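Novice: Sharing a sequence plus its predicted fold:
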Amino acid sequence: MEFLNYAFMQRALIAALLIGVTAPAVGIYLVQRRQAIMGDGIGHVALTGVALGFLTGANPVWTAVAVSALGAIVMELIRWYGKTRGDIALAMLFYGGMAGGVLLINLAPDGGNGKLMTYLFGSITTVSPEDVTAISCLAGFVVLVTIGLRRQLFAVCQDEEFARVTGLPVRLLNLLLAVTAAITVTVAMRVVGLLLVSALMVVPVAAAQQATRGFAMTLAAAMGIGVTVTLSGTVYSYYEDVPPGATIVVFAIAVFAAITVLAAPLARKRARRAEEAGAECTLETPKRDDVQV
């Protein structure tokens, strides 16, 4: 446990803990909406924000938040008013964000290419005290939205038409979810990187779905898996001197594979029980000729 004596590891573990909670908390709604790759699209837009921070001398975390949130809002507006399918809007985020980032990073005074790699693939051990403050504030907002409005967001992600009939502000909630996803991407970019952040938003949720039933249980399990893989991946990268972002994602995929293997027999057992229960109900149901009128 000597790694706890180092300030940079203390900051790294705090950042990992916050990302482990927030990424699956948003990812569960994206998976529900079948927009699992939305994090990738926003990550490419956030690249433009990071490059803008290098160009202006501002903190790249805050410029990435602003640009990625704007990009997520534009995507939702295109989906509503442009009559454009969600996958096309995501493609626009991919290509436009990447192109803007490449152009701006080359205009930065020092080029910024070396620093850019820490945002593309993550560099959790270089998290500064200012980064921890920014990540903590943004993570608090994400948790407040995803947990406090979980019923409303779940209803919108499950069936927008039904949610609209019940009186929910569907468009406002969609915008809020898009902005929250954008904030989560920028929060996680210092830990796993912009190119890998979507995995941390989706894989823990997919793993939790293999072993749980119900939205609340899946959300809790996904957040637990997220915290486990981020903390363990960070510690492992310290001892083995391997990239922390890639290590965390590999750990998440390993957990998904393990849960899938372990959950398969349970799923078959549940299916057999359901079939047996159905057969018993069929045998106990009286035939029409036996019913007394």
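Specialist: Perfect, I can see it now.
Novice: CA atoms for contacts and neighbours, from now on please.
Specialist: OK.
Novice: Val45 and Val31, how far apart?
Specialist: Between Val45 and Val31 the distance, using C-alpha to C-alpha, to the nearest Å, works out to 20 Å.
Novice: ugh, typo on my part, it should be Val261
Specialist: From Val261 over to Val31 (counting by C-alpha to C-alpha), the distance is 21 Å.
Novice: neighbour-wise, which of these two wins?
Specialist: Val31 (19 against 12; other C-alpha atoms under 10 Å).
Novice: any idea which element the more buried one lies in?
Specialist: With secondary structure defined by DSSP states H and E, Val31 is part of helix 7-32.
Novice: Off-centre distance for that helix?
Specialist: 9 Å (C-alpha atoms, centre = their mean, to the nearest Å).
Novice: Please tell me I have it right and Pro244 contacts Gly233.
Specialist: Yes. Between Pro244 and Gly233 there is a contact under C-alpha atoms under 8 Å: 6.1 Å.
Novice: between those two, who's got more neighbours?
Specialist: Remark: of Pro244 and Gly233, Pro244 carries more neighbours, 28 against 24, as counted by other C-alpha under 10 Å.
Novice: okay, now the one to match up with it:
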Amino acid sequence: MLDLLASEFFQRALVGGVLIGITAPLIGLILVLRRLSMIGDSLSHVSIAGVALGFLTGIYPVAVGLVFALLAALFIEKLRKAYKTYAELSIAIIMSGGIGLASILFTLDRGFSMNVNSYLFGSIYTLNTTDLVVIASITAVVLIAVRLQIKELFLLTFDEEAAAVSGLPVRYYNLMISILTALVISASIKIVGALLVSALLTIPAACSLLVARSFRQSVIIVCVVSELAVIGGLLAAGFFNLAPGGSVVMLLIAVLLILLLFRRGLKG
């Protein structure tokens, strides 16, 4: 275990995991409370199409995935306005488009398929200095934005109509949330993978809904649960030679099940 902790690749994995373990649940909490939890799946699938294009063109895959995620977030926001009564339809449309485009790009050059698999299922042990700089920058942007706009985000999350009536620029904040979500997802896909990234966004929020009594408590709980799962999952994966992304997700589910049983016990 000491040899593992002393390894440079594992230290980079821990740093990247701890950083994304703060930002992903924060954004995820806002999405869950706004009933947009599936947006994570949608943007992650579009990001994979960008990653595939990055491998084809020789451009840094995470950067291309980020551009694709940002464009998808903007399209989702546009479609949400067009389908006000069926806002979730916009997420399904973009997800379908992302999967379709990714499948086409996968068939253009089969030589990079194994590399893309690391973005599908996560490959946190392969994080390099560039990846850490990108993740740290995104973490700083998200934390600053949430810290400066916490009151506005709280009002928008729980009552968008009241926020609009009070003079809050709802369109601007919706766009900001979409962009922050795209940033977080693009940074997360190499850590837990596009197929698992929604778990990091939604499961900590699901845990907080069981025990939190206020929005402030929810923010603290999602971060604590996420960090415990990320650090514990990485240690378990390293010690037992398991998949890191899957270990993190399964530990998140274990925490959720424990909280559910604990809550049922209290009611009983």
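Specialist: The structure has been received and is ready for your questions. What you are looking at is a predicted structure, and each value in this text was computed from that prediction instead of being measured.
Novice: after the helix holding Val31 of the first structure comes which helix or strand?
Specialist: From helix 7-32 of the first structure onward toward the C-terminus, using DSSP H and E, the following helix or strand is helix 38-56.
Novice: Spatially central, which residue of the first structure would that be?
Specialist: When the first structure is reduced to its mean C-alpha position, the nearest residue by C-alpha atoms, centre = their mean turns out to be Met201, at 2.4 Å.
Novice: That one sits in which helix or strand?
Specialist: Assigned by DSSP H and E, Met201 of the first structure belongs to helix 197-211.
Novice: and the angle for that helix with helix 7-32?
Specialist: Helix 197-211 of the first structure runs at 60 degrees relative to helix 7-32, counting by axes from the mean of the first three to the mean of the last three C-alpha atoms, to 10 degrees.
Novice: quick one: helix 197-211 of the first structure to the second structure mean distance?
Specialist: Its match in the second structure and helix 197-211 of the first structure itself, once the structures are fitted together, sit a mean 0.9 Å apart by mean C-alpha distance after the TM-score superposition for the first structure.
Novice: Can you check what angle separates the helix or strand following that helix from helix 7-32?
Specialist: As assigned by DSSP H and E, the chain's next helix or strand after helix 197-211 of the first structure is helix 215-240. Relative orientation of helix 215-240 of the first structure with respect to helix 7-32: 150 degrees, computed using the same axes, to 10 degrees.
Novice: next structured bit after helix 215-240 of the first structure?
Specialist: Beyond helix 215-240 of the first structure on the C-terminal side, the first helix or strand identified by DSSP H and E is helix 244-284.
Novice: Identify all contacting residues around stretch 124-134 of the first structure.
Specialist: Residues from elsewhere that reach stretch 124-134 of the first structure (C-alpha atoms under 8 Å, 6 or more residues apart in numbering): 8-9, 11-12, 14-16, 61-62, 190-192, 234, 244-245.
Novice: Find the nearest non-adjacent residue to Val46 of the second structure, please.
Specialist: The shortest distance from Val46 of the second structure to any residue that is not its chain neighbour, by C-alpha to C-alpha, 6 or more residues apart in numbering, is 4.1 Å, and that residue is Gly98.
Novice: Spit out the contact partners of that neighbour.
Specialist: With contacts defined as C-alpha under 8 Å, 6+ apart, the neighbours of Gly98 of the second structure are 42-43, 45-49.
Novice: Take those and write them to a markdown table, including distance to Lys267 of the second structure.
Specialist: Formatted as a markdown table, the contacts of Gly98 of the second structure follow (distance: C-alpha to C-alpha, whole Å):
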| residue | distance to Lys267 of the second structure |
| --- | --- |
| Ser42 | 36 |
| Leu43 | 38 |
| His45 | 40 |
| Val46 | 42 |
| Ser47 | 42 |
| Ile48 | 43 |
| Ala49 | 46 |
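Novice: Out of those, which is nearest to Leu4 of the second structure?
Specialist: Compare each of the contacts of Gly98 of the second structure with Leu4 of the second structure using C-alpha to C-alpha and the shortest gap goes to Ile48, at 30.0 Å.
Novice: Show me what the closest one aligns to in the first structure.
Specialist: Under the alignment (TM-score structural alignment), Ile48 of the second structure pairs with Leu47 in the first structure.
Novice: Let me see the contact set for its match.
Specialist: For Leu47 of the first structure, the contacting residues are 64, 97-98, 100-101, 120, 194, taking C-alpha under 8 Å, 6+ apart as the criterion.
Novice: Kindly recompute the last result at 7 Å.
Specialist: 97-98, 101 (C-alpha atoms under 7 Å, 6 or more residues apart in numbering).
Novice: Closest to Met223 of the first structure out of these?
Specialist: Checking those against Met223 of the first structure with C-alpha to C-alpha, the nearest one is Gly97 at 28.6 Å.
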